[in-house]
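[1] sequence below, structure please.
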Amino acid sequence: MRILLVEDDLTLGDAVRTHTSRQGHAVDWAKDLENARACLGTVQYGLILLDLRLPDGRGIDLLKELRAKREAVPVIILTAHDQISDRIAGLNAGADDYLVKPFDLGELEARVHAVARRYTAHQVPMIRLQNLQVFPSERRIEKDEGGELSLSSREWAVLDALCARPQAIVAKTQIEEALYAFGAEIESNTVEVYVSRLRRKLGHSIIQTVRGIGYRIAIDDQQRP
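    Alright, predicted model coming up:
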């Protein structure tokens, strides 16, 4: 998942980015509102970690802007202000969760997964891929004949990008956006490597290559609108 971290505290920001990246997410770190807005205007994010007090303004104003534009991206507020009024204001502005600094990185990881599950379950509760049932919010794949398949975090990131648009061709660059943060060195064959791994696990015919453009997921015909 591509995550935007909006945090001006260098020590905390580095710790959150490092820990979250190790969980397989691509993390862009904006240290003020100006850069956060620039990131949001460039890439579609799966989650935002948002500090309330920033050098050039209030994080809650950015949250209100997003909700006013009907942007449904989930937002977890990170703040040092443990005031009930701040929590209420953040939740009323459209935040999905709230963490007070200092917090344990393990708790942050759990909150990220919980919020992501809620959104994914609402959008795509289950996807049928031939003899497989994919439950994106639970990170679980069941085989009709019994048993489950296990995917790495990056394999899930690629599969999520494809399943989010089951009728459409997903460009290679769109999949790269799910895997890499800004400034990361992109290896030319990374997408091909993870698509190959997914085919070995899911079945070679499930992910179709559209030469020169990208990839398409072969969902069950009964799920097509």
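
[2] could you use CA atoms for every contact and neighbour count after this?
    OK.

[3] in the chain, which helix has the most residues?
    In the chain, assigned by DSSP state H, the helix with the most residues is helix 105-123.

[4] residues contacting it, please?
    The list of residues contacting helix 105-123 from outside it, by Cα atoms under 8 Å, 6 or more residues apart in numbering, reads 16, 19-20, 46-47, 74, 76, 96-97, 99, 136-138.

[5] mind running it again at 6 Å?
    Judged by Cα atoms under 6 Å, 6 or more residues apart in numbering, the contacts made with helix 105-123 from elsewhere in the structure are residue 137.

[6] which strands or helices does the following helix or strand past it pack on?
    The element immediately downstream of helix 105-123 (helix or strand, assigned by DSSP states H and E) is strand 127-129. Contact here means 3 or more Cα pairs under 6 Å, 6 or more residues apart in numbering; DSSP states H and E; on that basis strand 127-129 packs against no helix or strand.

[7] how close does the residue lying closest to residue 208 once chain neighbours are set aside sit to residue 171?
    The shortest distance from residue 208 to any residue other than its chain neighbours is 5.1 Å, reached at residue 216 (Cα to Cα, 6 or more residues apart in numbering). For residue 216, the distance to residue 171 (Cα to Cα, to the nearest Å) stands at 9 Å.

[8] alongside the first, I'd like the structure of this one:
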Amino acid sequence: MRILLVEDEIHLAEALVQILRKNNYTVDVSYDGESGLDNALSDIYDLILLDIMMPKMDGITVLKNIRLQGLTTPVLLLTAKGEISDRVMGLDSGADDYLPKPFATEELLARIRAMSRRKGEVVTDNTLKFGDIMLNTANLKLSALGKEVKLTLKESELLEFLISRKNAATSKEMIIEKLWGFDADVEHNHVEVYVSFLRKKLNFLDSNVSITTVRGIGYSLEVKD
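    A predicted model of the protein is given here:
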């Protein structure tokens, strides 16, 4: 899962990045509202953690602009404002959830998992299911038919993205933007290498799930008959 964190408190942002990356989330950070909105509009994120009180553009304005552009990315507001009126304003502006500061790490992670479920991903205790495979995004283990194999973080992110696409063809450009970011200096062969690694591990598990090449487009994840 790729998360955008928009937070102007540098020390808090750095701490949250460490926590999220330790839990195998990919995180990008913006330290003001304008850059946060610009990154959010790239539409490469699965979740946005958004502070309200920020320089250049406040979080509510950022949120309203995100929704005006038609983006449905789940947004969790993080703010020191704890009044009911502030919570109502945030939710009415299009936020999916609201977490006042200070908050416990365990609660933040639980909220993120809950929002992932609402988005429609099959997530139970950090586990995604597709065909006969189970991907645990917390410990990066992939299992099927009683066998198990360890994935690298990028392999796990790629498989998670393909699962979320639900049989739809996914281009190499989309994969690069999702896994490395829209301004990353990454070539198509990087994607091809990770697809090859995943195919070998799926074959090792004797899984009925395969990564199919869609000519002229990219890849799709399918369940073999």
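
[9] which residue lines up with the residue nearest to residue 208 of the first structure in the second structure?
    When the two structures are superposed using TM-score structural alignment, residue 216 of the first structure falls opposite residue 220 in the second structure.

[10] make sure the residue nearest to residue 208 of the first structure is indeed in a strand.
    Yes: assessed by DSSP: H, G, I helix; E, B strand; the rest coil, residue 216 of the first structure belongs to a strand.

[11] next, count neighbours for it.
    For residue 216 of the first structure, the count of nearby residues is 21 (other Cα atoms under 10 Å).

[12] one more: the one 5 residues further on?
    Per other Cα under 10 Å, the neighbour tally for residue 221 of the first structure reads 10.

[13] check residue 110 of the first structure too.
    There are 11 residues near residue 110 of the first structure, going by other Cα under 10 Å.

[14] again, but for residue 106 of the first structure
    The number of residues packed around residue 106 of the first structure, counting by other Cα under 10 Å, is 11.

[15] tell me how far it lies from residue 113 of the first structure.
    Residue 106 of the first structure sits 11 Å away from residue 113 of the first structure, going by Cα to Cα.

[16] just the angle between the helix or strand that contains residue 163 of the second structure and helix 105-119, please?
    Under the assignment given by DSSP H and E, the secondary-structure element containing residue 163 of the second structure is helix 153-165. For helix 153-165 of the second structure against helix 105-119, the angle between stretch directions is 40 degrees (axes from the mean of the first three to the mean of the last three Cα atoms, to 10 degrees).

[17] buried sites along helix 153-165 of the second structure?
    Along helix 153-165 of the second structure, these residues count as buried under the neighbour rule (16 or more other Cα atoms under 10 Å): 153, 154, 155, 156, 157, 158, 159, 160, 161, 162, 163, 164.

[18] what packs against that helix?
    Right, helix 153-165 of the second structure is packed against no helix or strand by 3+ Cα pairs under 6 Å, 6+ apart.

[19] after it, next one along is what?
    Beyond helix 153-165 of the second structure in the direction of the C-terminus, DSSP H and E gives the next helix or strand as strand 170-171.

[20] what packs against that next one?
    strand 218-223.

[21] which stretches of the first structure form helices?
    The residue ranges that make up the helices of the first structure, judged by DSSP H, are 10-22, 33-40, 59-68, 84-92, 105-123, 153-163, 172-179, 190-202.

[22] mean per-residue distance, the first one to the second structure?
    This points to helix 10-22 of the first structure. Taken against the second structure, helix 10-22 of the first structure registers an average deviation of 1.2 Å after superposition, with mean Cα distance after the TM-score superposition for the first structure.

[23] check the gap between whatever residue of the second structure lines up with residue 199 of the first structure and residue 221 of the second structure for me.
    Using TM-score structural alignment to pair residues, one finds that residue 199 of the first structure aligns to residue 199 in the second structure. Using Cα to Cα, residue 199 of the second structure is found at 11 Å from residue 221 of the second structure.

[24] show me which of these two is the more surrounded one.
    residue 221 (23 against 17).

[25] what's in contact with stretch 170-182 of the first structure?
    Applying Cα under 6 Å, 6+ apart, the contact partners of stretch 170-182 of the first structure are 1, 2, 26, 27, 28, 213, 214, 215.

[26] separate out the buried members of those residues.
    Buried members of the contacts of stretch 170-182 of the first structure, scored by 16+ other Cα under 10 Å, are 1, 2, 26, 27, 28, 214, 215.
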